[in-house]
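Enquirer: Provide a 3D model corresponding to the input given below.
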Amino acid sequence: MITAKCEVHTVRITDVSLEQKTADHLKMLILEVVKEVEVKWKATIVAITSDASGESWAAIKQLVDEFPWFVAPDCFAHQVNLVVGDYYKVPSTSLFLQYMKKATDLITWLRSKTMVLSMLRDIQKALNAANPSQMQQVLSIIHAVLTCWTAHYLAFRCLLDLRTTLDILAKQERDHSSDATSRCKAQEMLELIEDPLIMLTHIGPLALAINFAQAAHCCLDEVLIILGYLVSRYQDLLNMMTSTNDQIGLHAIINSLEKCWSKSDQTVFIAAVILNPLYKAKPFAQICQFTTAGITSLLLKLWQRFQSTPAPESLHQEIINYLQD
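Expert: This next block holds a predicted model:
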């Protein structure tokens, strides 16, 4: 696929189910697409991205070695999802995983009872009728889909948004089921409703970041601003949290974000932020090497990398004029 004017266009789909998934083979397929885009589409390839799995990463590395002007960032929606995975691996998050299982069991049970879903809808309508000044949208119970990275967060967020409605249901409808087995199951599920189901404070910012990063029009400067926001947000949370388990989990997220950044082609991300007139050098104001001279040197080196020719003499002054507005 290629992106142009914020739209994604499919160039080619290749069936490799009967072929070996090697780095060399993937590199060959990418080169064929590069040639097709440059010859038939009259477009110049400047960046290639993929997930960071072993063979994909090796193929991209080979391409960058052969074409050093290529920018090759990892898919940062995937990277942020891996940060979530690193968070779940921390032993202190076991309580959170228990709440996840409870919430998933509750969602599965609620969605299996059409009458219960209807009652939830009626309770919400009644609450809206009683408080017309605070009328809210009538929500439904949604189930997470594994292939959608933000689905679990949204499904659990919906449960929290329905907390008042679920509490009313738990108090009013305990004896709704007809047979003893059903009543026992209903009692078990209704007790889950009364539990403090989940704490989404930790993964909420990551879900927001994935939503930005997976957009077809997400740009390099936005990725770096997102990473900066995440680290800043989790450091603030770290200062607020007194629980050791919370602090261990937050440290795991920050360390994982820094690991993602450490293996990035950092120069192009930094340059993309500087060349956005909304930001320029402001996000780096507290870092000593980001002087006018340092920024000029960085941009001149990128010119050399992309153009394979020395930068024109006028570029130095143009950069200074830009930074000084």
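
Enquirer: contacts and neighbour counts: CA atoms only from here.
Expert: Will do.

Enquirer: and Val84, how many residues sit next to it?
Expert: Under the neighbour criterion other C-alpha atoms under 10 Å, Val84 is assigned a count of 20.

Enquirer: Contacts only, for it.
Expert: If a contact means C-alpha atoms under 8 Å, 6 or more residues apart in numbering, then Val84 has 203, 206, 253 as its contacts.

Enquirer: top of those residues by neighbour count?
Expert: Neighbour tally across those (other C-alpha under 10 Å): the maximum, 28 neighbours, falls on Ile253.

Enquirer: doesn't Lys89 make contact with it?
Expert: No. When contacts are counted by C-alpha atoms under 8 Å, Ile253 is not listed as touching Lys89 (10.6 Å).

Enquirer: Counting neighbours, what do you get for the residue nearest to Gly204 when sequence neighbours are not counted?
Expert: The spatial neighbour of Gly204 that comes closest, neighbours along the chain excluded (C-alpha to C-alpha, 6 or more residues apart in numbering), is Tyr153 at 7.2 Å. Neighbour count of Tyr153, defined by other C-alpha under 10 Å: 18.

Enquirer: what's near enough to touch Tyr153?
Expert: By C-alpha under 8 Å, 6+ apart, the contact list for Tyr153 reads 200, 203-204, 207.

Enquirer: try Ala129
Expert: By C-alpha under 8 Å, 6+ apart, the residues touching Ala129 are Met135.

Enquirer: how long is stretch 298-316 from one end to the other?
Expert: Distances were taken as C-alpha to C-alpha, to the nearest Å; on that basis the terminal residues of stretch 298-316 are 11 Å apart.

Enquirer: My error: substitute stretch 196-207 in the last question.
Expert: The straight-line separation of the ends of stretch 196-207 (C-alpha to C-alpha) is 21 Å.

Enquirer: What residues sit buried inside it?
Expert: Of the residues in stretch 196-207, those with enough neighbours to count as buried (16 or more other C-alpha atoms under 10 Å) are 197-198, 202-203, 205-207.

Enquirer: among the residues you listed, which are in helices?
Expert: Helix and strand membership here follows DSSP state H; of these, those in helices are 205-207.

Enquirer: Show me how far stretch 294-307 is from its chain's centre.
Expert: A distance of 30 Å separates the C-alpha centroid of stretch 294-307 from that of its chain, computed with C-alpha atoms, centre = their mean, to the nearest Å.

Enquirer: Before we compare anything, build this one as well:
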Amino acid sequence: MGLSSESVITGTPAHTLQPWAPPIQHQFGRDLCKVFVALNIPWHGVGNPEFWRFCRTWIPEARVPDRRALSGRFLDENVAEAESRVLEQVRGRLAMGQSDGWKNIAKTNVTTSVITVNHKTHILRTHNMTGRPKTGDEMLSLIRSDIQDAQKRLKVVIIGWTTDDGPDGKKARRILAAEEPQLIVTVCWAHQINLVVGDLFSLPEIAEVIAAAVEIVKWFNAHGAALDLHREAQKIHDPLHDPLALLLPVITRWTAHFQSVSRLLRLSIPTRSCSVTRRDKLLTSAGRTAEAKGKAQEVLRIVDDPDFWVRLTRVKTYLEPLAIAANVTQASHTRLDHVLITLGKLFHAFSDPKIDPAVSAKVHGSMERRWSRADQDLYILAVFFNPYIRSSCFATEYLPSATLIDIAHRAFKRFFGCEPDAGFRSALVDYIRRRAEFTDQGMGLEGARAEAECNGDDIDVVSIWELMDKSNDATQVSRGRNGVVRLAVRILSAIVNAGGCERTFSAFGVIHTKLRNHLAPDKVHKTAVVGQDLHEQHIEEGLIPAHRPKRKFGSDYPSATPSLDLSLPSREAPAIDVPPADAEDIDVECDFLQLARQLRSEAEAVEADDASPEGADPSAPVEDDNLAAQPAASDTPSETPRQSQRSRASRTSIPLAQLFAYPNASSSDSQNSAQSALNFFWAGGIKNLEDELAAYEILCPASHESQ
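Expert: Now for the predicted structure:
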């Protein structure tokens, strides 16, 4: 079926060759579709004359399909093949659902749902919201249908659902939690950290000093001669290293501005030196107009102000722990224990007496409000069931072992709809005291850590618990000792942000561009599904690296307790998603004060709305009893919504200020254990912040010029 030697030399078609048989031709069409998806080639490219010339010359036996066939039946067949592979991976597994909204280049609003199973995110469905109301009832209807679809088509066990904290998502979560108490229904915690930052930005001095710093960066980057003088000042100050870029924040995320002002602070000495020693040249480089000269004098006045640099240092100190927390909580596989440990670390960081009391009060108040609305039982149990932490970080005055056992007992009844037996309690006691099968050796903690380090991978605490499961039937309720294992697996499998949706939207943005803005949402969805499947196949076949640079939370960095290690919240996600070149959030003239106002507005809107806690609300308007039933774990019926409401009424409510045994100057051994626990994710979060800086270097136009 190849070309003759004469055809190869002359480049003329070999008309004597027979066309491919229908099965081969059909497979060619499917494979060509995959090539177009993998390379992100527009579907109409198949009709390009040069492409046809290439095919006639080199594969004359093939009949090239048109764009309708390529993006129609062949794409549909590849989607079906991809979904069959997903079914093989997820059948019978616990799955956490997430849904979020997105607006494409054509201003079409869509709502997409994904499920996360065993550290992998799978795209579920995309709904075109054109003409549909953006209400809680509509969101609830979509979630219900998505749960039904996941259970029927992919045979998974949905254990929970996550949405953002918008009014529609809030109402949908409230009703869903009331009607389905066995689901872990939670808000996106990456968004919650942003709201804490929004509350902090309500202090005017914080936003003002950042805005001033960004103005300095903008001015230098906008004037080539001034930027050259700044680089010369850097070389004089540090002749052994290449000059660093002044990072211009080109995406509307507060962490981009944090990185920008952090870099400026790092370059404070050469920046101030340049202003003093090269002032005349800097003013000349500004331009000839009075307005340009006035702007230059204003910027240089800020640079010359020692108090500005003191205030900028102070603000950077405030924002850095929040930026680290944002990196922890925005990972695509952030668990409940990641969130609570991060909140504890943040609370302790802002308890430092050196911090302005107004700042501490603002951050503490914001965190306490958001924590008070959380389903605290589940977050506490997630930390407790992390075998590297257990109960070591909790303040026993407010959370003794007996209370932890009671919380676990309530959670078992909620999820499995029946009472555990005496063996369940004895197993919990043994787990707390590291006895019987729950010793470090019995759970294989050191082996899991060593294996992860050897493979350059993360520790999967869910897998540690799954290996301890002594039941042959994954759907059977274990009321005794094995019930502890089942409960731990369920709680630690919950994902508490919409990171999977955000990464799916990044893929959508690469597919649906300004030049391809007529693509229908369903076609974009199908293309993304096939693209994700091809990416997974390439990894399995060793054609591309298995992981991008990963988030390392505790595994590769020194901590107070080096022997202890914790699993990563993400296997494949970088610190940030680099947006496509035409992404709507790129704006070289991004106004920080406008961004700060937006964050404050979002935080205020959440406070003004009906701030219901996670879980059932007795006053929630439960309107529909037809929610798809969760696959029953046993013949014992689960609690009714009314029973669930009574159960939730006794839920744990402990302020962050009292929850942990925070260390102090004269810390006891128990407080040192708490310090180790609170630091587990933090060192890796700092590394993530450095990785994020590298990503912003790519995004910032001046970065390449300064190398």
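
Enquirer: so what number do they get for TM-score?
Expert: The TM-score (TM-score structural alignment, normalised by the length of structure 1) is 0.88; 310 aligned residues with a C-alpha RMSD of 2.1 Å.

Enquirer: hmm, back to that, tabulate the ones in helices among the buried residues of stretch 196-207 of structure 1 (CSV), appending distance to Lys171 of structure 1.
Expert: Supplementary listing: these in CSV, determined by distance: C-alpha to C-alpha, whole Å:
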residue, distance to Lys171 of structure 1
Pro205, 33
Leu206, 34
Ala207, 32
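
Enquirer: and of the residues you listed, the nearest to Cys184 of structure 1?
Expert: Within these, the smallest distance to Cys184 of structure 1 is 35.4 Å, found for Ala207 (C-alpha to C-alpha).

Enquirer: Was I right to think that closest one contacts Ala155?
Expert: No. Here Ala207 of structure 1 lies out of contact with Ala155, judged by C-alpha under 8 Å, at a distance of 11.8 Å.

Enquirer: Ser256 of structure 1 matches what in structure 2?
Expert: Ser256 of structure 1 maps onto Ser366 in structure 2 when the alignment is built from TM-score structural alignment.

Enquirer: And for Lys35 of structure 1?
Expert: Counting by TM-score structural alignment, the partner of Lys35 of structure 1 is Gln148.

Enquirer: again, but for Val8 of structure 1
Expert: Taking TM-score structural alignment for the superposition, Val8 of structure 1 sits opposite Thr121 in structure 2.

Enquirer: For the match of Ser256 of structure 1, which non-adjacent residue is spatially closest?
Expert: Beyond its immediate neighbours in the sequence, the residue positioned closest to Ser366 of structure 2 (C-alpha to C-alpha, 6+ apart) is Val196, lying 5.6 Å away.

Enquirer: Let me know whether that neighbour touches Ala603 as I believe.
Expert: Yes. Using C-alpha under 8 Å, Val196 of structure 2 makes contact with Ala603 at a distance of 7.5 Å.

Enquirer: Tell me which other helices or strands the longest helix along structure 1 touches.
Expert: In structure 1, with assignment by DSSP H, the single longest helix is helix 220-240. Applying 3 or more C-alpha pairs under 8 Å, 6 or more residues apart in numbering; DSSP states H and E, one finds that helix 220-240 of structure 1 makes contact with helix 204-213, helix 244-262, helix 266-274.

Enquirer: Now do the contacts for the equivalent of Ala207 of structure 1 over in structure 2.
Expert: In structure 2, Ala207 of structure 1 lines up with Ala323, judged by TM-score structural alignment. By C-alpha under 8 Å, 6+ apart, the contact set of Ala323 of structure 2 is 255, 258, 689.

Enquirer: swap in Leu227 of structure 1?
Expert: If you count contacts by C-alpha under 8 Å, 6+ apart, Leu227 of structure 1 has them with Leu257.

Enquirer: Tell me which residue of structure 2 matches up with it.
Expert: Counting by TM-score structural alignment, Leu227 of structure 1 corresponds to Leu343 in structure 2.

Enquirer: Matching Phe76 of structure 1 against structure 2, which residue comes up?
Expert: Under TM-score structural alignment, Phe76 of structure 1 pairs with Trp189 in structure 2.

Enquirer: Quick check: its match touching Val339?
Expert: Yes. The pair Trp189 of structure 2 and Val339 qualifies as a contact (C-alpha under 8 Å) at a distance of 7.3 Å.

Enquirer: So if I had to pick from these two, which one is more boxed in?
Expert: Taking other C-alpha under 10 Å, Trp189 of structure 2 and Val339 do not tie; Trp189 has more neighbours (27 against 23).

Enquirer: ok, His217 of structure 1 to Cys75 of structure 1 distance?
Expert: His217 of structure 1 is 13 Å from Cys75 of structure 1, where distance means C-alpha to C-alpha.

Enquirer: Trp41 of structure 1: which of the contacts of Val84 of structure 1 is nearest?
Expert: Nearest to Trp41 of structure 1 among those, counting by C-alpha to C-alpha, is Leu206 at 36.1 Å.

Enquirer: show me the contacts for the closest one.
Expert: Leu206 of structure 1 makes contact with 80-81, 84, 230 under the criterion C-alpha under 8 Å, 6+ apart.

Enquirer: before we move on, what about Ala47 of structure 1?
Expert: 70-73.

Enquirer: Gln136 of structure 1 too?
Expert: Asn128.
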